[in-house]
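S.K.: show me the folded form of this:
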Amino acid sequence: MSTGAYDCLYQTLGSGPPIVKPKFEDVTVTQDIYGNVESTRRTAESLKYKVEKDRYNDIAILIRRRLSSTREALWIQMEIQSPDIQETVTKVCGHSDLLNTKVSPIVIRKPYLILFHYRAELREYDLHSDRTDQEKVHLKVLVDFMAKAFTRDEAEYSRLIDKGQVSFPIVWTLFKPEEEVFIHESHFVRCGRVQSLHGINKTQGWSLGTRSWDYDGTFFGPVDSVSPLQPFEGICDITSLPVYPVRFHKNQNKDDLRQRLIERGRKWKSMVDVTHLSYEGSDDNSVQLQVSSRIITDYATHQQANPHHATAFSWYNASLTKQTKEPPADDGNDDGDDVDDAERQTQALEKEDKEAQKEHDRFFLQRHDSSYIMSDDQALLCPAKIRGFSLMDKKWAFFLVENATDIQWLENPMERLEIDGAPKKS
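M.R.: I've put the predicted structure just below:
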C-alpha cells in the first residue's frame, strides 16, 4: 500500500499518525516452529541490559589494574577524576603529546612518565599561595601519590644519573617526552624523539616508542618505531644502552655526532629521487650481502616491489597537535591590576600557542617539491638507510647512506679506448 493510501485510510478512520511515547522498553518475542509470533511480553529483569555504575567515580585519583583471565597483569593506569587535579595537570604538562587533557578522567599509564618528569613543577604548583583550600586538599592527594610512587626511584636517580650511570629498575626515568635519543643499531646510529614508554613492571623489559622522519615516494613525514630495552644486571653506563638521550652523550662527541647525523639526513634527502650512485658496503636484506657496485636509489618503485616495507606515517593529525590552554574568561568585575594580569597571561598563552603551532608545523607532512626545505631537526631524524636496487646483484635492498657516493667518472675516456692494432679484415 502506498503512502498516499495510508493517509487516506487515516482520514477515513478519523485518526492521525500514531503517537510515539518517549520511553525505553525491553520485550521478548516467542515464536513457534514455523516462525510465527506466539507471544510478546516484557523481558525479565535478570535478562535486561544493565549499565554498571563505576563505584569509584567519586575518587580524586583511581589506580586501575587490568588482569587477563589467567591473572597476568595487562596494564596499570592512573585515572585523574578530580577537576582540581585535572586543571593542575593540564596547566603544568598539558602541552605534551603523551597526555590527553581533553577527556575526563585524564588517564596516565604506568610508569607515569609524564608525572615523573614534571614532578618538580607539580610540587611547586601545589605550594603556590593562590591555591584555595579545596585545591590544596585535592593537590595533596596528587603530591602524596607521587611521593609513594617515586620515592625509591628518585633516590636511585639522584645517586646514579649524575655519574652517567643507571640501573634497570630506573632506566625508564631517562626518557623525557619529546626528547631526542640516539638509537644504536647494527652498523649505524640513528636519532628519534621519545613518544611513549610501555611496560608492566620494573623487572621486565620496556618498549620505547620513538618518532623519526621518512619518505614514502611523495611526502616526507613522521614515522613511529619501537626500540626494546631488555633487563640487565647491576649498573651500567647510560651511553652503553642501545637507546639513550642525546643529553647523556659524551660531551666531546655530542655536538659532532648530532651534526654528523644532520649532514647524513641532508645527504639522504638528496638521494630519495632516482639517483645513480656507487656503493661499497653491506646491504640490509633478509640475507646480508657485501655489495661493491653501482646502485639506483628509487623510493617509489622499491615500495611497489616490496609493499610490506612501505613507509607508514604516524597519525600526525591527532598525535602532533599541541593542546593549548584557553585564556581566562572576563567576568567584568576585575580591577585594574587583575586586568593587567589577565592581559599578561593572555599574551603568554598566545606566545605558547605560536610556539606550539611552530612545533606542529615542523613535523607535519611535507610534499616533496621545490618549496620544501628540510630543517635541521628533521634532518637529524632521517633514516640511516636508503632504498635502492643493486645493478650487480639485481636485487632491491636498503643501503647505508654513508656508504653511497657519487660515481667517479674517468676523465677523457676516449683516450683510454684501446683498439686492436691488427688491421681488420673485411
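S.K.: only C-alpha atoms for contact and neighbour calcs from this point on.
M.R.: Will do.
S.K.: OK, contacts around Glu263?
M.R.: Counting by Cα atoms under 8 Å, 6 or more residues apart in numbering, Glu263 touches Ala379, Leu380.
S.K.: which of the residues in the strand or helix carrying it are buried?
M.R.: Assigned by DSSP states H and E, Glu263 belongs to helix 251-271. Neighbour counts over helix 251-271 (16 or more other Cα atoms under 10 Å) mark Leu257, Arg258, Leu261, Ile262, Glu263, Arg264, Gly265, Arg266, Lys267, Trp268, Lys269, Met271 as buried.
S.K.: out of the residues you listed, which is nearest to Glu154?
M.R.: Nearest to Glu154 among the buried residues of helix 251-271 is Arg258, at 29.2 Å by Cα to Cα.
S.K.: contact partners for the closest residue to the closest one other than its chain neighbours?
M.R.: Nearest residue to Arg258, sequence neighbours excluded (Cα to Cα, 6 or more residues apart in numbering): Leu380, at 7.0 Å. Contact analysis of Leu380 by Cα under 8 Å, 6+ apart lists Cys191, Arg258, Gln259, Leu261, Ile262, Glu263, Arg264, Gly265.
S.K.: these: which two are farthest apart?
M.R.: For the contacts of Leu380, and using Cα to Cα, no pair is farther apart than Cys191 and Glu263, which are 12.7 Å apart.
S.K.: number of residues surrounding the spatially closest residue to Ile63 that is not a sequence neighbour?
M.R.: Leaving aside its chain neighbours, Ile63 sits nearest to Met78 (4.6 Å; criterion: Cα to Cα, 6+ apart). Residues lying near Met78 (other Cα atoms under 10 Å) number 18.
S.K.: for Met78, what are its contacts?
M.R.: Met78 touches Ile61, Leu62, Ile63, Arg64, Val107, Ile108, Arg109, Lys110, Tyr112, counting by Cα under 8 Å, 6+ apart.
S.K.: here's the other one to compare against:
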Amino acid sequence: MDFATPQVFANAKDEPDDADPRIGQKLEIKMCEARYNSDSTRIALHAGTKRKAWAPAEVNQESALLVTRYYGRLGELEYTEMEVRSPYIRAALRAVIKEYPGLTFDTGKILIRDELRCIFHYREELRDYGLRLSDQTAAQHLIFFLNYMYNSLTREISSFYTFMESPTAAPGIEHEFLWMAFKPGSFILHSRKGIQRILRFSSMKLDSFSRW
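M.R.: Okay, here's the model as predicted:
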C-alpha cells in the first residue's frame, strides 16, 4: 500500500518541511536533562552536567533528534521527550502516520513522549516509505530514526518477536508490553455471551496499578 502521495515525496526531496531547512540536518541525537535548580526552576542541561556547572543548555538546532529526560524535585525520572527536528523525518511521519492518539504531526513541533509506540506500530510503513525515496539524505535520516527506535526498544522488540511472531506457539506477550500487540485503528473481534462485535481499537494506557 502506498502511504505517501507523489507531492509528499517531492517535498521530502526538495523542501521536506515548512520550518527552517537548516534545522535538524546533522545525523546525531542530542541528549539533555531537565532538572530543578535551587530556585525550584527546572532547566534543561546537557546530559552529564555536574551540579556545580549548572547552566541552561544552549539550543542546538543542528541535531536531527533532541531527547530530554525530565526529572522531578526528588531526582526521579518523570518522563522522556523526543523532539523530531530533522525535516526529512518530519515529512515521513506526516506522510505515513498522519495522526496517532496523543500526538499531532501537523504542528510546528513534533514531540514524542516516553516509548516510541507510534514508530514501532508504523515501522513497516516507514520502511516502505524510505525504500521509495530517491533522495539519499532523506533515506539516511529515516534509517537513522528507525535504528534509534529499535535500539531504544531492544527488550520490548525482542519479546514481541519471540512471543507474538513465533511460528510454533500461539501469540502472546508479557503484560507490560501488551501495547505492542494493538495498533490504534485496528479492528478487533469481540465476543461475549455468544454475541460477536467488531470494534475499532483506539488506545490503551497503563494505570497506577499496572493494569491496562
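S.K.: TM-score for this pair?
M.R.: Once superposed, chain against chain, the TM-score is 0.58 (TM-score structural alignment, normalised by the length of the second structure); 149 aligned residues with a Cα RMSD of 3.2 Å.
S.K.: what sits against the aligned partner of Thr88 of the first structure in the second structure?
M.R.: Per TM-score structural alignment, the equivalent position to Thr88 of the first structure in the second structure is Ala92. Residues near Ala92 of the second structure by Cα under 8 Å, 6+ apart: Ala12, Leu126, Tyr129, Leu142.
S.K.: can you list those residues in JSON lines and add secondary structure, distance to Thr104 of the second structure and neighbour count?
M.R.: Converted to JSON lines, these look like this (DSSP: H, G, I helix; E, B strand; the rest coil; distance: Cα to Cα, whole Å; neighbours: other Cα atoms under 10 Å):
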{"residue": "Ala12", "secondary structure": "helix", "distance to Thr104 of the second structure": "19", "neighbour count": "24"}
{"residue": "Leu126", "secondary structure": "helix", "distance to Thr104 of the second structure": "17", "neighbour count": "23"}
{"residue": "Tyr129", "secondary structure": "helix", "distance to Thr104 of the second structure": "19", "neighbour count": "21"}
{"residue": "Leu142", "secondary structure": "helix", "distance to Thr104 of the second structure": "19", "neighbour count": "25"}
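S.K.: make a markdown table out of the residues you listed and add distance to Glu58 of the second structure.
M.R.: Below are the contacts of Ala92 of the second structure laid out as a markdown table (distance: Cα to Cα, whole Å):
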| residue | distance to Glu58 of the second structure |
| --- | --- |
| Ala12 | 28 |
| Leu126 | 32 |
| Tyr129 | 34 |
| Leu142 | 26 |
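S.K.: pick the one among these closest to Gly72 of the second structure.
M.R.: Set against Gly72 of the second structure, the nearest of the contacts of Ala92 of the second structure by Cα to Cα is Leu142 (32.5 Å).
S.K.: my read: that closest one touches Pro87, true?
M.R.: No - under the criterion of Cα atoms under 8 Å, Leu142 of the second structure makes no contact with Pro87, lying 10.3 Å away.
S.K.: strands along the second structure, start to end?
M.R.: For the second structure, applying DSSP state E gives strands covering 26-36, 42-46, 63-71, 77-84, 99-100, 103-104, 111-113, 187-192, 195-200.
S.K.: counterpart of Glu124 of the first structure in the second structure?
M.R.: Match for Glu124 of the first structure (TM-score structural alignment): Asp128.
S.K.: burial count for its match?
M.R.: Neighbours of Asp128 of the second structure using other Cα under 10 Å come to 16.
S.K.: check Phe9 of the second structure too.
M.R.: By other Cα under 10 Å, 22 other residues sit near Phe9 of the second structure.
S.K.: skipping its backbone neighbours, what lies nearest it in space?
M.R.: Nearest non-adjacent residue to Phe9 of the second structure, counting by Cα to Cα, 6+ apart: Leu133, 6.9 Å away.
S.K.: thought the one you found was touching Leu142?
M.R.: No - contact between Leu133 of the second structure and Leu142 fails when scored by Cα under 8 Å: they sit 9.9 Å apart.
S.K.: so among the contacts of Met78 of the first structure, which ones count as buried?
M.R.: For the contacts of Met78 of the first structure, a burial check counting by 16+ other Cα under 10 Å picks out Ile61, Leu62, Val107, Ile108, Arg109, Lys110, Tyr112.
S.K.: list the contacts for the third one?
M.R.: The neighbours of Val107 of the first structure, taking Cα under 8 Å, 6+ apart as the test, are Gln77, Met78, Glu79, Ile80, Leu99, Asn100.
S.K.: after alignment, which residue of the second structure pairs with it?
M.R.: That one, Val107 of the first structure, aligns with Leu111 by TM-score structural alignment.
S.K.: which residue ranges of the first structure form helices?
M.R.: Ranges of helices in the first structure, per DSSP state H, are 3-13, 83-93, 113-117, 119-126, 133-160, 251-271, 299-305, 316-319, 336-362, 376-380.
S.K.: okay, the shortest one sits on what stretch of the second structure?
M.R.: In this case it means helix 316-319 of the first structure. Counting by TM-score structural alignment, helix 316-319 of the first structure lines up with no residues of the second structure.
S.K.: for that helix, which helices and strands make contact with it?
M.R.: Here helix 316-319 of the first structure touches no other helix or strand, going by 3 or more Cα pairs under 8 Å, 6 or more residues apart in numbering; DSSP states H and E.
S.K.: rewinding a little: and for the residue nearest to Phe9 of the second structure, the neighbour number?
M.R.: 17.
S.K.: since that was my last question, I'll sign off now.
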